[in-house]
Every structure is written in structure tokens, then in C-alpha cells.
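J.: Just to be clear, the model below is a prediction. Sequence and coordinates:
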Amino acid sequence: MTKILVVEDESAIRSFIAVNLRRQGYDPVEAASGEEALAVMEQQQDIAVAILDVMLPGMDGFAVCRALRERFPAMGMVMLTAKGQEQDKVQGLQLGADDYVVKPFSPKELLARIESLLRRLERPTVELGSRQEASFTSGPFIMRPDQRKFYKDSREIELTPREFAIIKLFMENPKVALSRDDVLNSVWGKNYIGDLKTVDVNIRRIRQKIEDKPEDPKYIQSIWGYGYRWLGGD
């Protein structure tokens, strides 16, 4: 049974989320604070996804997100943000969150986001006879989907599940102009309710990890008013 960490200081909301997760066959693990969440993760490292409220007492959701991303880079994370707090969404994504849900939200929406994220967290292997999905090579980069590994100049670069999926999409479509909608639909799913800024924030974060000069990128080219193109240094 898939474990999902629910970090929310309001007991009514936390219980509401946990009950709905349990109804869908998940195993919710509750935490009322950021400090408690980190302690839980040290004891139960098989948790697949964390749902983090931004407004937590003491250690806030952003600090928890940063700490969890550093400690558990392959873990999925969904932030719960207040309605209209655009900066909260951007900051959460910049710190490593995979997605966000705006309060108030419906259980159906939250579950859809979790299910979409869990699909991305699965090991991306494809049956090719007896072989697993082939590696991708582009300039100084090598991606091994079966191992969920990404390298630049033989040095491994840690990526979140969303970042991994975005780069995989790029490397499968070298030098192709991909719109923000193309990226959003492929990586987040066609039923994703979020906005296109989610793509831009993730691209900025990827550039910080792979570009020699993120302010002057040469691997991921911006196409003004449209989207992005993967050059890969070829």
C-alpha cells in the first residue's frame, strides 16, 4: 500500500485528507508540524509522496520542502497553498515541489494530482523484447531511464521526478520546438488544472542544475511566447 505523508497543522483538514486517501487505498501518515514530518520521514523512508501545507507553525512548508528534497530527491511533493498566493506557488516549485493545490480544494482534485504524480514516480521502463528502455545521449548528457539516473560529463545530477520527466521529453525530441502546453500535457497530464507558469519555474530550476551559465543557457533554448527547445550541446 502506497504511503503518503500529510503535513497539515489543522487537524480537521489533515483528517479530511487522510480519510479520502484511505478510501482510495492509500496509507496516509499524518504529521501536525514540519518538525514532526521530518522525524516521521527518518523512521518511514518508504513514503512515496508528501502533501505539505505552506502555513505551518514553526518550520513552514517551504523549509520542509527544501529539507525533504535534499534528503529524499526522488520523493514526490505536493504543496497546499492559499487562494491567490501566486508567490507561494512559485516559491514551492523553485524549492523542489512537483505540484501544488490551492485551498479550498476538492478531494477529487487532490487525488487526481497525486495519481498523476505517482505515475511519474514509477520506474519508466518499457518492454523491448528482453531489454529495458534504452539510454539517451545528448552532448555531455546521459540519461538512463531504467535506473532513473541523469549525468553530465559523467557526474550524476539529482533531479526531481518532474525534472527527470521534462528532460526525458526534451531528449526524446531534440531540437524540436515544444510549447509550454506540450510540456504540461506530457509531464503533468492533459487533465492537469494548473497554469503554464509551472513549466517555466521547473525549466529555471533545471537550468540551475545543468547549465554552465543559467543566465545564458545553451542546452535549453527559450522560444519567446511559445516554449522551449532542447539543444543538448550537440
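T.: Yes, it's here. It should be emphasised that the depicted structure is a prediction, and the values quoted were computed from it without experimental measurement.

J.: contacts, neighbours, all on C-alpha from now
T.: Fine.

J.: For the protein, just list every one of the helices.
T.: For the chain, the helices defined by DSSP state H cover 11-23, 34-43, 61-71, 86-95, 107-121, 161-172, 180-183, 197-210.

J.: of these, which approaches S154 most closely?
T.: helix 197-210 (12.4 Å; C-alpha to C-alpha).

J.: And the closest one, what's buried?
T.: Applying a neighbour-count criterion of 16 or more other C-alpha atoms under 10 Å, one finds 198-203, 205-207, 210 buried in helix 197-210.

J.: I'd like the residues you listed written out as a markdown table, with distance to G232 added.
T.: Output for the buried residues of helix 197-210, formatted as a markdown table (distance: C-alpha to C-alpha, whole Å):
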| residue | distance to G232 |
| --- | --- |
| T198 | 22 |
| V199 | 18 |
| D200 | 18 |
| V201 | 19 |
| N202 | 17 |
| I203 | 14 |
| R205 | 16 |
| I206 | 13 |
| R207 | 12 |
| I210 | 10 |
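
J.: Most widely separated two among these?
T.: Distances among the buried residues of helix 197-210 were taken as C-alpha to C-alpha; the most separated pair is T198 and I210, at 18.6 Å.

J.: Setting the sequence-adjacent residues aside, check what's closest to the most centrally placed residue in the chain.
T.: Averaging the C-alpha coordinates of the chain gives a centre point, and the residue nearest to it by C-alpha atoms, centre = their mean is D98 (2.5 Å). Once its chain neighbours are removed from consideration, D98 has its nearest residue in M77; the separation is 5.3 Å (C-alpha to C-alpha, 6 or more residues apart in numbering).

J.: Pretty sure A97 sits against C65.
T.: Yes: the pair A97 and C65 qualifies as a contact (C-alpha atoms under 8 Å) at a distance of 6.7 Å.

J.: Alongside the first one, take a look at this:
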Amino acid sequence: MVLVVQSDQKHQQRIRDNLTKIGIRCECTGNGVSGFHQFLSRHYALVILDVYLNDGCGLDICQRIRQHNFEQPIMFVSASVSDTDRILGLELGADDFLSEPYCNREFQARVKVQLRHHQAHTVNESETKGHELRVGPLLLDEKQHYAEWYGREIELTAKEFTLLGYLARNPNQVFTRAQLLQAVWGYAHNGYEHNINSHINRLRNKLNRCTPGGGPIQTVWGVGYKFTPANCEGAQVRLAHAQQLVFTERA
């Protein structure tokens, strides 16, 4: 089930029709207050928000949802908005942002990507038996959605968690923005690199707060990003294989 929060009835109907075409049920509401209450009342595989709502701003609803649930997939579908709104939406925790004009097939494809990732995360969570992922001072527990850096817990959204895990599985390997979009979001369209930039900036801010020295996520100018735990002072990188995280089971 998908929750659609859209004030414009025409846009709301377009989203409903597109979801119906790909066999997805949805519940729709026209204002943020009722949308947030519906979110609290049941589980949704995806929440689709508009930036501009009759009773407020969808960005505020996004932030409130993220505060309650770090793993809830959130997608903005909005009329023409500024780059500032798009970036702010991603920084507040949205997993994707699609603005008009857009084609119906692209919308459907993006929704499928979000639902596929949500389903994969649910399956992985049910199959994980207390395993931890470690690279130096980084600890990721997929079952508990728990992240620790230099012994301090850091709160990550679902996409931040996945992005950090992907980079950490391949330490010192440089990835382009297109490669990260494909690996984490499931698509690699030109013009959506801001998704990566915003998530990388948020990850850096969270990690650097408790990093004694330089942060682990490095920019390779003109190319992309890499995870370099050895860049952090005192970091002892323990890798079972050069390109994989060490999997250890909690005692």
C-alpha cells in the first residue's frame, strides 16, 4: 500500500492512475495533517509527497515522518520547484524527488525501484541473524538498522545506511555518481546526481562529528567518491577480503 499526499486533485488522480496501471493500491489525502496521521496509523511501503500542500509544506511532513521512522521510503512528486526545494527535500530524508514535467513511465519505474528496495530490505532484515558488518571503526547491523562510528551511534536513513554500506564494502574504490545511483537507487539518469550529492553531504556531516581527524568519505574531483577508513586517525582497518566487509556474528 502506498500513501499519496497531494493537494492538487489533478496531480493526485494522475498518481493514482499510474499506480493502478502497475497494480499498486494507494490511499490518497489532500493535506499534510491527515497524511501524517494516516502514516502513524498503519504501515506503508512508500509515501509520496508534494512540496506544496493546502495546510502547509510537504517538506515539514517529510521531516516528521523521518523522525518517526528512519527506514520509511519517501518520494516527492511535485510541480516545478526550485533546486533549493529539491535539495532540501533530499537533505530532510526523501529517497527520491521527481518534478514536472515527467513522463508516466519514468514515474512508474521510480516507484517500482522504491518498492523493490523496500521489499529487499524487509527480506534481508528477516534473514539476518544477528550479523554485524565491520570496517575499522565502522559497525553496521542490518537487522537492527544500527550504525556505529568510533563507538558512537549515528542515526541514518534507509538510503544513507545503504549508501554507506555500499561504499564501505569497497574501501578505497572510486565510484562515479552514476554508479552510485544505479547501485543504491536502481537507476542512473543524467540530471539526478543531486540525490548522491545531498546524501553524501549528510553522511559526511554525521560521520565527521565523531571522527578524530579527516572523514572517511573522500571526493575524487572530476570522478566521484570513495570510502577511505585509513584516512581517519587511529583507524585500524580489519578486512577479511580486500573488497568485502568482514561479517562477524555477535556473541
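T.: Everything's here; your move. Because the structure is a prediction, the values reported are computed rather than measured.

J.: Just give the TM-score of the two.
T.: Once superposed, chain against chain, the TM-score is 0.86 (TM-score structural alignment, normalised by the length of the first structure); 227 aligned residues with a C-alpha RMSD of 2.5 Å.

J.: Aligned to the residue nearest to the centre of the first structure, what sits in the second structure?
T.: Applying TM-score structural alignment, one finds that D98 of the first structure aligns to D95 in the second structure.

J.: distance of that match from V246 of the second structure?
T.: Going from D95 of the second structure to V246 of the second structure by C-alpha to C-alpha, to the nearest Å gives 27 Å.

J.: hmm, back to that, tell me which residues touch the match of D98 of the first structure, please.
T.: With contacts taken as C-alpha atoms under 8 Å, 6 or more residues apart in numbering, D95 of the second structure has the following neighbours: 73-75, 159, 195.

J.: correct me, but S116 of the first structure touches K190?
T.: No: with contacts counted by C-alpha under 8 Å, S116 of the first structure stays clear of K190, the gap being 10.0 Å.

J.: Give me the more crowded residue out of those two.
T.: When S116 of the first structure is set against K190 and neighbours are counted by other C-alpha atoms under 10 Å, the residue ahead is S116, at 16 against 11.

J.: measure the more buried one to N185 of the first structure for me?
T.: The spacing between S116 of the first structure and N185 of the first structure, counted by C-alpha to C-alpha, is 11 Å.

J.: again with N173 of the first structure
T.: 15 Å.

J.: Need the residues touching each of A97 and C65 of the first structure.
T.: Taking C-alpha under 8 Å, 6+ apart as the contact criterion, the common neighbours of A97 of the first structure and C65 are M77.

J.: what's the burial count for the aligned partner of F72 of the first structure in the second structure?
T.: Taking TM-score structural alignment, F72 of the first structure has N69 as its aligned residue in the second structure. Here the count is done by other C-alpha under 10 Å, and N69 of the second structure has 13 residues near it.

J.: In contact with N69 of the second structure, which residues?
T.: By C-alpha under 8 Å, 6+ apart, no residues touch N69 of the second structure.

J.: What span of the first structure is stretch 18-38 of the second structure aligned with?
T.: Using TM-score structural alignment, stretch 18-38 of the second structure lines up with residues 20-40 of the first structure.

J.: Stretch 215-224 of the second structure now?
T.: Counting by TM-score structural alignment, stretch 215-224 of the second structure corresponds to residues 218-227.

J.: Tell me the spatial nearest neighbour of the alignment partner in the second structure of F170 of the first structure, not counting adjacent residues.
T.: For F170 of the first structure, the aligned position in the second structure is occupied by L167, per TM-score structural alignment. Spatially, and ignoring its direct neighbours in sequence, L167 of the second structure is nearest to F227 (5.6 Å; C-alpha to C-alpha, 6+ apart).

J.: just E193 of the second structure next, same as before
T.: Nearest in space to E193 of the second structure, with sequence neighbours left out and distances taken as C-alpha to C-alpha, 6+ apart, is R177 at 6.1 Å.

J.: for the alignment partner in the first structure of that neighbour, what are its contacts?
T.: Residue pairing (TM-score structural alignment): R177 of the second structure is matched to R180 of the first structure. By C-alpha under 8 Å, 6+ apart, the contact list for R180 of the first structure reads 196, 199, 226-228.

J.: swap in L133 of the second structure?
T.: 139-142, 245-248.

J.: Which ChimeraX command selects the buried ones in the residues you listed?
T.: With 16+ other C-alpha under 10 Å as the criterion, this ChimeraX line picks the buried residues out of the contacts of L133 of the second structure:
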select :139,140,141,142,245,246
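
J.: would you list the contacts of L133 of the second structure in TSV and tack on distance to K21 of the second structure?
T.: Formatted as TSV, the contacts of L133 of the second structure follow (distance: C-alpha to C-alpha, whole Å):
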residue	distance to K21 of the second structure
L139	41
L140	38
D141	37
E142	33
L245	40
V246	43
F247	41
T248	44
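
J.: Let me know the closest of the contacts of L133 of the second structure to A120 of the second structure.
T.: Ranking those by separation from A120 of the second structure, with C-alpha to C-alpha as the measure, puts E142 on top at 11.9 Å.

J.: which residue in the first structure lines up with that closest one?
T.: Match for E142 of the second structure (TM-score structural alignment): P145.

J.: State whether that match and T137 are indeed in contact, as I suppose.
T.: No: checked against C-alpha under 8 Å, the pair P145 of the first structure and T137 is beyond contact range at 11.4 Å.

J.: Now do the same contact list for the closest residue to V176 of the first structure other than its chain neighbours.
T.: Taking C-alpha to C-alpha, 6+ apart as the measure, V176 of the first structure lies nearest to R229, with 5.6 Å between them; neighbours along the chain are not counted. Contacts here follow C-alpha under 8 Å, 6+ apart; on that basis R229 of the first structure touches 170, 174-178, 220-223.
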